[in-house]
Structures are given as C-alpha cells and as structure tokens.
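[1] have a look; sequence and predicted model below, questions after that.
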Amino acid sequence: MAEAVRAALYLRVSTGRQADSDLSIPDQRRQAKGYCAARGWEIVSDYVEPGASATGDRRPEFQRMIDAATTKPPTFDVVLVHSFSRFFRDQFQLEFYVRRLAKNGVRLVSITQELGDDPMSNMIRQIMALFDEYQSKENAKHTLRAMKENARQGFWNGALPPIGYRIVLAAEQRGQAPL
C-alpha cells in the first residue's frame, strides 16, 4: 500500500482587515481539509499568513514553509493552496518557487485550479499567474486612486490624513493657500 500524500496547507489573505474579519482563512482551511479528506491525504502542517501580500516573498510563514519543503527529505509532498494567487501574484516568482519545490519532489496544488504536471498544465498555470499579477496591479492602482481622492476630500473618518497627504479642499474653497 502506498504511503499517504503529506500535505502542507498555505492559507493567506492580503490585508489585515481581511484577516480581522476572520472569514477567508477559516473558509480556505475548511475547503483544504475537505480536499485532503476526499483524496486520503494527511495534513502534516499549515502555514497561515494573515494580511500579507503575495506580490513578493517577504512573508515569514511562506519562507518557513519553503524552508520545510526544501529540506532533505522534505517534511511534506504537496503545498496545497486555495488558488495559485494565494501562493503568488507575480508570475515570475510563482514559477521560481514552483521549480524550487519540484527540485525537492514537492508539488504545488490548487484546490480551485486543478492542473496536472504535463506541459499544457504548466502553460495554463503560467497564464493564470499572469492574470493574477495583472489583477493585483490593477487593484493596487484603483486603491491608490481612491486613497488619494479620499485624502483630497479629507475623508479620513474625522482624523488627520496619513503622513504625506495634505488637507487642501477646504482651504481651496475659501480661496486660501492649502495647508
């Protein structure tokens, strides 16, 4: 009888606000447990990254997981994520880490984007990663635009604007120079 596949769960949300709402990470964990149970996989560890962007690799739990995956022998066979965007939102770095894991016999598996190990599946993963990267950059652009507009209008929940922003609207309306 073959040994059970040993899985490490990687659960992540992008912002502290998402982590505080405590909805996505428990849902990711529930879906991952169900996925593993349906396949007879053993969950040997989980790595939770609340409020960390996947545009870079400066994520403590991510690095701890990569270290465990690249030890000889690795402590697990599969890194299981809800979607590839939970692992990375940068196509180049996603591929870098997928290959680094593969060199040690560890696979990256997505619950919602099931792919094989053949060349066509690799190409599809790379295309999906490009879309994830594009979406991340678009979201950042729109968020920054909204933050600038909120700062311009002084909508910071009655508080002073963040460092680097000035309140200009009221002064401009009175015909005075901004602060």
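    Looks like it came in fine.

[2] every contact and neighbour count from this point should use C-alpha atoms.
    OK.

[3] same for the helix ranked longest in the chain, what does it pack against?
    Counting residues, the longest helix found in the chain (DSSP state H) is helix 119-153. Counting contacts by 3 or more C-alpha pairs under 8 Å, 6 or more residues apart in numbering; DSSP states H and E, helix 119-153 packs against helix 84-87, helix 91-103.

[4] please compare the first structure with the one that follows:
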Amino acid sequence: MAGNHKVAIYARVSTDEQTVDPQLRDLREYAANRGWRDVQEFVDVGVSGAKDSRPAWNRLWDAIQKGRVKVLFVHALDRLGRSLPHLVKILSTLVERDVVLVSFRENIDLSTSTGRMVAGLFSVLADYELSIIRERTKAGMRAARARGSQIGPKKRPFDADKATRLRDQGWGQIRIARELGVGVGRVNRWVKEEYVPPDRRTSR
C-alpha cells in the first residue's frame, strides 16, 4: 500500500477509567513505519464494542461509506465488535468498499492473501456460531413444550363485551385492538364472525 492512502485509525476502550493511549502509541508508530501520512484518528472512550452505535465509530463508518477511507487500522479486532457475526458483517462491508483492514495485535492485513484467507475463515466460523445458536434455541423450545411451558408471550383473553361496546360507539378495528391489547386480526375475525350491529340486535 502506498503512503498516500487515506488511513483511519480506530481506537476504543469500554470504560472511562481506561485509556486509549497505549493503542494510539502503537498504531501511530506502525503507521509512520508504513509511510502512511494521510491519517485520521477516531476514538471512542467508555463505549462497549457490543453497541452498533458509537459516536466516533459512526463518523468513521460514514466516511467509509462515502469512500473517504482506504485503510482501516485497529489495535485488535475486538475493538471493532464483540461478536463474530458482527465482525464478519463489518469485514464484508469493508471488502465491498475496497477498504483494507489492518489489525496490529493479530498481525492481520486484508491486502494480503493470508489476510483474506483469515477473513474467509471468520465468515465460516460466524455461520457455524449462528447455526449453533439457532439449534440451541430450537432445543430449548422443544424442551419447554415437553414441560408444558408456553412459548412466547401469554395471549390476552378477548373481552367480547368491551369490544361490543367500543364497536357500538364507532371504534375501528385497529383502535379496538390497541385498547384490548390483542391483534388486529383477532378483532377482524370477531367483527366478521361474531359481532352483531345494534340495529340487528334490537330487531330481534
């Protein structure tokens, strides 16, 4: 990579008691040794990597989307995100935008064939992790059903008397559903199959 690339350094610590100084010191020295001159720093302090929205990261991501960054330089991959699927999503976008990711601690450089191989491995591992999570979720639901536990939120009983009063007052199905805390589909079925308008009730 030539020295005229637009390089973004991203540093982050999770708490206000921590400091980004060690990260920045290593990254600045490495950037100087690589001949990177057009370097901009983005720093988040007291922000967890589990959060998608981070002040400095948001500005950096916007610059990446607009093509203003060609190299993203971090001290470690966990500075970008805490979960493997989240990290793979970031890597995929960087590849699409032709942005090279360099990680100091892991010695990963996506401009090299080895770096691209590592990125591909991350993608495979992320898919594997998601498949395990899905299978564990399904297994938990099956076990809950076997115990007779209800899956999902409890259904609220449909108050037909109250629904009738509201409908008689001219309330629409959506408004009734919100008032009763039930789905609109349930109210629609009730109106179609059970509700009797006042004029028809009095004529009986």
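    Here it is on my side, so go on. This structure is a prediction, so every number in the text was calculated from the model and none was measured.

[5] so which of the helices and strands packed on helix 119-153 of structure 1 gets nearest Ser110 of structure 1?
    Closest to Ser110 of structure 1 of these is helix 84-87 (C-alpha to C-alpha; 6.0 Å).

[6] could you give the residue range in structure 2 aligned to that closest one?
    Per the alignment by TM-score structural alignment, helix 84-87 of structure 1 matches residues 77-80 in structure 2.

[7] ditto for stretch 136-156 of structure 1
    Under TM-score structural alignment, there's no match for stretch 136-156 of structure 1.

[8] which of the residues in that stretch are buried?
    Ser136, Met147, Ala151, Arg152, Gly154 (16 or more other C-alpha atoms under 10 Å).

[9] do the same with stretch 80-98 of structure 1
    So stretch 80-98 of structure 1, judged by 16+ other C-alpha under 10 Å, has buried residues 80-91, 93-95, 97-98.

[10] can you list the residues that contact that stretch?
    Applying C-alpha atoms under 8 Å, 6 or more residues apart in numbering, the contact partners of stretch 80-98 of structure 1 are 7-13, 28, 31-32, 54-56, 107-113, 126, 129-130, 132-133, 136.

[11] from these, which land in strands?
    Ala7, Ala8, Leu9, Tyr10, Leu11, Arg12, Val13, Arg107, Leu108, Val109, Ser110 (DSSP state E).

[12] run through the helices of structure 2 in chain order.
    21-34, 55-65, 84-96, 113-146, 160-168, 173-180, 184-193, 198-202.

[13] what range in structure 1 matches the second one?
    In this case it means helix 55-65 of structure 2. So helix 55-65 of structure 2 is aligned with residues 60-70, judged by TM-score structural alignment.
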